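Novice: Quick one: sequence plus predicted model below, questions after.
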Amino acid sequence: MMRLFSITAMLAAFLIFAPAVSLAEPKQRLIVLSDIEADPDDSQSLVRLLLYANQIDIEGIVATTSTHQKSHIAPASMHAIIDAYGRVQPNLSKHESGYPKAEVLKAVVRSGSQLYGMQGVGAGRDSPGSDAIIQALEKNDTRPLWVAVWGGANTLAQALYRIDHDRTPEQAARLLNKLRVYTISDQDDSGIWMRTKFPDLFYIVSPGGYGNGTWTGMHSTEPGFDSTEVSNNWIATHIQQGHGPLGAIYPDVSFGVEGDTPSFLSLIPNGLNAPEHPEWGGWGGRYELYTPALETTDPKGFTGNVPILQEPRAIWTNAVDSYRPVVYHDYGRSVQAHDKVSTGYRTTVWRWRKDFQNDFAARMDWSAKSYKEANHPPVVKLGHGDRLTIKSGEGFMMSAAGSLDPDGDSLSYLWFQYPEAGSYKEQIKLGYAENHHTVWGQAPVVSKTETAHFIVKVIDKGSPPLTRYRRVVVTVVPTNS
């Protein structure tokens, strides 16, 4: 009893004197290049993206070719989906502010090159899409510009060709420094050209065969784990049927569901995502900066006949997570560890899938339901900063006790370490209960400065249950520092 009193007193003092922190996250800028109509998954991903149009600044939606659609583009299909969005935009705006009118989004639809791959790169190969990329880079805006490539990348390659030829080296370097590229594998031969020609270009990709793609964690079924949230029945119930015209236009799965979506998932402000740090992991996966060996890239796998070459330099590419989820426990502590562990590069996306699928379903509800009828995400508040520095071997405490829910829903908590995201890879055990709003830990004994990442998930009990996070980066310094 005395130990419990002591712990309670410590928590009370900690929460009273802890500083408040800001939750503001800047919107990310985004241009999408899509071979829409080559596969229904581009249409699926565009439907989802539009539900986050108030949280991401969409500056371009460009129709392109790819190895799966080499000689034509389909901007009309983009307009049709945006028209459906326009019919639900007034209802979406009842739930969160900032949803742009359909006319604003239709105005940024562009046509990219109608040629395939490097045939569309060079003198006289400009397109409205490549021009739009250059104009966006030249805007007086200090934020990075993300280009998410769902098909072929040659429209982006042409923009870089033009910048390289028309600007001074200093001007070109300034523009390229603002660019962030995420391509869903290589769907034409311009990707390897860009990574070779522009060695400093920030580039996320799983090169090689599609079986090597981190993005496949979007729809992969992990043996021994529940995959209900990507089943056809789940999609029909939560997305397609009874959710208005935007849900109705979401097509059935033909190959893999939403293979392009990981390219923008990490741009959504949810307290976990850190777009400038692919190595930290988030909804769109985790990536490390290195030069992959050709033999590790599934060189004999399916690529649609796009050649697979040895990468010439370090890129942001596949990283491996090991993840043991928790499952609901009928009695006692409300969660318990799953009896299986998922390990691999797909795991870096898959581990968050139930959370982001529920988030998708809730936003689709927003398109058809009143505010009172729908669920809205909790707001996570730390009782301290999101960066803590402690001495080797010392104790520390973390709390999200001030979190709240806009709908008044009950909240659940889950604290865990993300070893792969920090420099210290060993497990640091957290005390009290991992599903309590406040936990404590003891720093390891270190001889050099190390970092450890801890995540708190706050989940409401609405329908569907929604999750938001905060990441706490703990820096452990040697005692003689």
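Specialist: Received, thanks. Numbering: from 1, shown residues only.
Novice: Going by C-alpha atoms from here, please, whenever you check contacts or count neighbours.
Specialist: OK.
Novice: May I ask you to name the longest helix in this protein?
Specialist: helix 75-92 (DSSP state H).
Novice: List the buried residues for that helix?
Specialist: 75, 78-79, 81-92 (16 or more other C-alpha atoms under 10 Å).
Novice: now do stretch 176-189
Specialist: Per 16+ other C-alpha under 10 Å, stretch 176-189 contains these buried residues: 176, 178-189.
Novice: Of all pairs in the buried residues of helix 75-92, which one is the farthest apart?
Specialist: Greatest spacing in those, by C-alpha to C-alpha: Pro75 and Asn91 (25.6 Å).
Novice: which residues sit in contact with Thr317?
Specialist: Thr317 sits next to Ile204, Val205, Ser206, Pro207, Tyr287, Glu288, Leu289, Tyr290, Pro292 when contact means C-alpha atoms under 8 Å, 6 or more residues apart in numbering.
Novice: can we see that at 10 Å?
Specialist: 182, 203-207, 213-214, 278-279, 285-292, 345 (C-alpha atoms under 10 Å, 6 or more residues apart in numbering).
Novice: and if you look at Glu59?
Specialist: Glu59 touches 29-32, 104-105, 107-109, 132-133, 136, 145-147, counting by C-alpha under 10 Å, 6+ apart.
Novice: isn't there a strand covering it?
Specialist: Yes. Applying DSSP: H, G, I helix; E, B strand; the rest coil, one finds Glu59 inside a strand.
Novice: The stretch 51-200 of the chain: strands as residue ranges?
Specialist: 56-63, 109-111, 145-149, 179-183 (DSSP state E, counting those that start in this stretch).
Novice: okay if I get the ones you listed as TSV plus distance to Asn358?
Specialist: TSV is the format used below for these (distance: least, C-alpha to C-alpha, whole Å):
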stretch	distance to Asn358
strand 56-63	19
strand 109-111	28
strand 145-149	23
strand 179-183	24
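Novice: Those strands: which one's closest to Ala123?
Specialist: Among those, strand 109-111 sits nearest to Ala123 (C-alpha to C-alpha), with 17.8 Å.
Novice: neighbouring contacts of that closest one?
Specialist: 31-34, 59-65, 73-76, 78-79, 82, 127-132, 155.
Novice: May I have the residues that are in contact with Met364?
Specialist: 47-48, 51, 88, 92, 238-240, 242-244, 246-247, 358, 374.
Novice: ok, it to Ser231 distance?
Specialist: According to C-alpha to C-alpha, to the nearest Å, Met364 stands 17 Å off from Ser231.
Novice: putting a second one here so we can go through both:
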Amino acid sequence: MIARQPVPVKPRILISTDIGGTDPDDNQSIAHFLMYCHLFTTEGLVSSPSFGEGSKQQLLDMIDLYEKDLPKLQQHVKNYVLPDDLRKLCKQGRKGAAPLKGYAAATEGSDWIVSCARKKSTQPLWVLVWGGLEDVAQALHDAPDIQHNIRIYWIGGPNKKWSANAYAYVVKHFPGLWFIENNASYYGLFSDTDAADTLKKNKYYDAYIRGAGYLGKDFKKYYGGTVKMGDTPSLLYMMDGDPANPLKESWGGSFVQFKRSPRRVFYDGTSIADTVAAYTVVELHFKGPVVALPEDSACFTMAVQAKIGEQKWPGYYAGNGDYVVRYAPKQAETVTYQVSAAIPGFAVQKGQFVVRSGWPGKPGPDDYVLGDNWYTDRPDSDLFYGIQQGARTVSKWREAVLLNWAKRWAWLQ
């Protein structure tokens, strides 16, 4: 069986991916997609690297490998998508994060999202976002009418950090969207402390993939073959049961409705006494000199010291001496930051705040108000996998998913 539950109709999907950026797990997820692509009506493959150097060439390279393996795959399934048909769907989206306003200029990728969403169909277009929301935000800005034709499944978490401005635009201006925000449940796919030995993420390659065609040889390039595939739960969700019901159990997770997205706005910095929930949009305002810069100019830097080391984030001029930066922490920790700019009269400022687990946390006056179709990770304590909220809604199916995939790797041996 490919799926636990039948899918009512073959879903229309468009994948927005940051493949080729800083995290090579997207290459693993694209390999998985290609080996199951006959299950979907695929309408777009958009390169959307909000951070890093990704481009649609990485998508084309993966399709080249798929083309070489296709004869063996077709011995088992006849209706695999032709490589040239997939190549026509590859589009280049925005490179780099959106500015403070959340959008910038149309791209080939954002225009393609609009075009696909406007097709006449009795089905919605499922937009599976594996990186930042920049091209989705741009498409919605340019064509607000498409909000009623699309459903979004977003792998958030760390992607939310890189894409905080685009997310803020979408959640503020399009609360009527149908939207799954998976900030942590996806961790269940590579959480393997209780897995059988051959299904450990660092053992699976040798047990099932080694020697399996061109895609299998390529797989070794990413994390040395260690299975991560953090974006794959979005595909698994489309393969198991009715995707219109996010409350159900599914290979791709089970979710709950939420009515507000946490946002905290601080003026003049923060201290250790300030606490936010993980994944909250933290908006920091600093006063500085009034300068002759266009509004939304990136003009200062927030250097963040966190568990993973130092990362730097651009801040923007909002006019009238107001300097703004957004940050969305991905886990419980204490964040220490320093704000600086090469602008005469802009004082270096330092601060801290505490991030606690348990999304979305207590309501606050700055929260974004959501419509009736926003869903996110289940908060039940027994569904945490370590610190990852809701991850057991995915990890419970990990064995079934990987054994099912192993059969397809065997086709390529």
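Specialist: Sure, I can see it. If you're wondering where the values come from, they're calculated on a predicted model, not measured in any experiment.
Novice: coming back round to it: so which of the strands of the stretch 51-200 of structure 1 is the most surrounded?
Specialist: Most buried of these by mean neighbour count (mean count of other C-alpha atoms under 10 Å) is strand 145-149; its value is a mean of 25.
Novice: Strand 179-183 and that one, what's the angle between them?
Specialist: Strand 145-149 of structure 1 and strand 179-183 are oriented at 20 degrees to each other (axes from the mean of the first three to the mean of the last three C-alpha atoms, to 10 degrees).
Novice: Which residue numbers in structure 2 does strand 145-149 of structure 1 align to?
Specialist: Aligned by TM-score structural alignment, strand 145-149 of structure 1 corresponds to residues 125-129 of structure 2.
Novice: Mind checking which residue lies nearest the centre of structure 2?
Specialist: Most central in structure 2 under C-alpha atoms, centre = their mean is Ile155, positioned 3.0 Å from the mean C-alpha point.
Novice: Pretty sure that residue sits against Gly230.
Specialist: Yes. Checked against C-alpha atoms under 10 Å, the pair Ile155 of structure 2 and Gly230 is within contact range at 7.9 Å.
Novice: Between those two, which contacts overlap?
Specialist: By C-alpha under 10 Å, 6+ apart, the residues touching both Ile155 of structure 2 and Gly230 are Trp130, Ala184, Ser185, Tyr186.
Novice: want to throw the residues you listed into JSON lines with distance to Tyr317 of structure 2 and secondary structure?
Specialist: Below are the shared contacts of Ile155 and Gly230 of structure 2 laid out as JSON lines (distance: C-alpha to C-alpha, whole Å; DSSP: H, G, I helix; E, B strand; the rest coil):
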{"residue": "Trp130", "distance to Tyr317 of structure 2": "29", "secondary structure": "coil"}
{"residue": "Ala184", "distance to Tyr317 of structure 2": "32", "secondary structure": "coil"}
{"residue": "Ser185", "distance to Tyr317 of structure 2": "35", "secondary structure": "helix"}
{"residue": "Tyr186", "distance to Tyr317 of structure 2": "35", "secondary structure": "helix"}
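Novice: could I get the residues you listed as a markdown table with distance to Pro314 of structure 2 and neighbour count?
Specialist: Shown next, in a markdown table, are the shared contacts of Ile155 and Gly230 of structure 2 (distance: C-alpha to C-alpha, whole Å; neighbours: other C-alpha atoms under 10 Å):
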| residue | distance to Pro314 of structure 2 | neighbour count |
| --- | --- | --- |
| Trp130 | 22 | 27 |
| Ala184 | 25 | 28 |
| Ser185 | 28 | 31 |
| Tyr186 | 28 | 29 |
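Novice: So what touches stretch 249-256 of structure 1?
Specialist: So stretch 249-256 of structure 1 is in contact with 39-48, 80-81, 84-85, 216, 218-220, 230-232, 235-236, 239-241, 257, going by C-alpha under 10 Å, 6+ apart.
Novice: Correct me if wrong: Ile474 of structure 1 contacts Ile390.
Specialist: Just to correct that, residue 474 of structure 1 is Val rather than Ile. Yes. Contact criterion C-alpha under 10 Å: Val474 of structure 1 and Ile390 qualify, at 7.3 Å.
Novice: quick one, which of the two is more surrounded?
Specialist: Val474 (19 against 16; other C-alpha atoms under 10 Å).
Novice: So what does Cys90 of structure 2 match up with in structure 1?
Specialist: Aligned partner of Cys90 of structure 2 by TM-score structural alignment: Val109.
Novice: Give me the nearest residue to its match, chain neighbours excluded.
Specialist: Ile61 (4.7 Å; C-alpha to C-alpha, 6 or more residues apart in numbering).
Novice: contacting residues for whichever residue in structure 2 pairs up with the one you found?
Specialist: When structure 2 is aligned by TM-score structural alignment, Ile61 of structure 1 is paired with Leu45. Leu45 of structure 2 makes contact with 13-17, 30, 56, 59-60, 86-93, 109, 112-113, 127-128, according to C-alpha under 10 Å, 6+ apart.
Novice: rerun that using 7 Å as the cut-off
Specialist: If you count contacts by C-alpha atoms under 7 Å, 6 or more residues apart in numbering, Leu45 of structure 2 has them with Leu14, Ile15, Ser16, Leu89, Cys90, Lys91.
Novice: tell me which of the residues you listed is nearest to Ser340 of structure 2?
Specialist: Ser16 (33.2 Å).
Novice: part of a strand, is the closest one?
Specialist: Yes. Under three-state DSSP, Ser16 of structure 2 falls within a strand.
Novice: I'd assumed Ser47 was in contact with it.
Specialist: Yes. Judged on C-alpha atoms under 7 Å, Ser16 of structure 2 makes contact with Ser47 at a distance of 6.0 Å.
Novice: Structure 2: matching residues for the longest helix of structure 1?
Specialist: The aligned range for helix 75-92 of structure 1 is 56-73, by TM-score structural alignment.
Novice: I appreciate the help and will end here.
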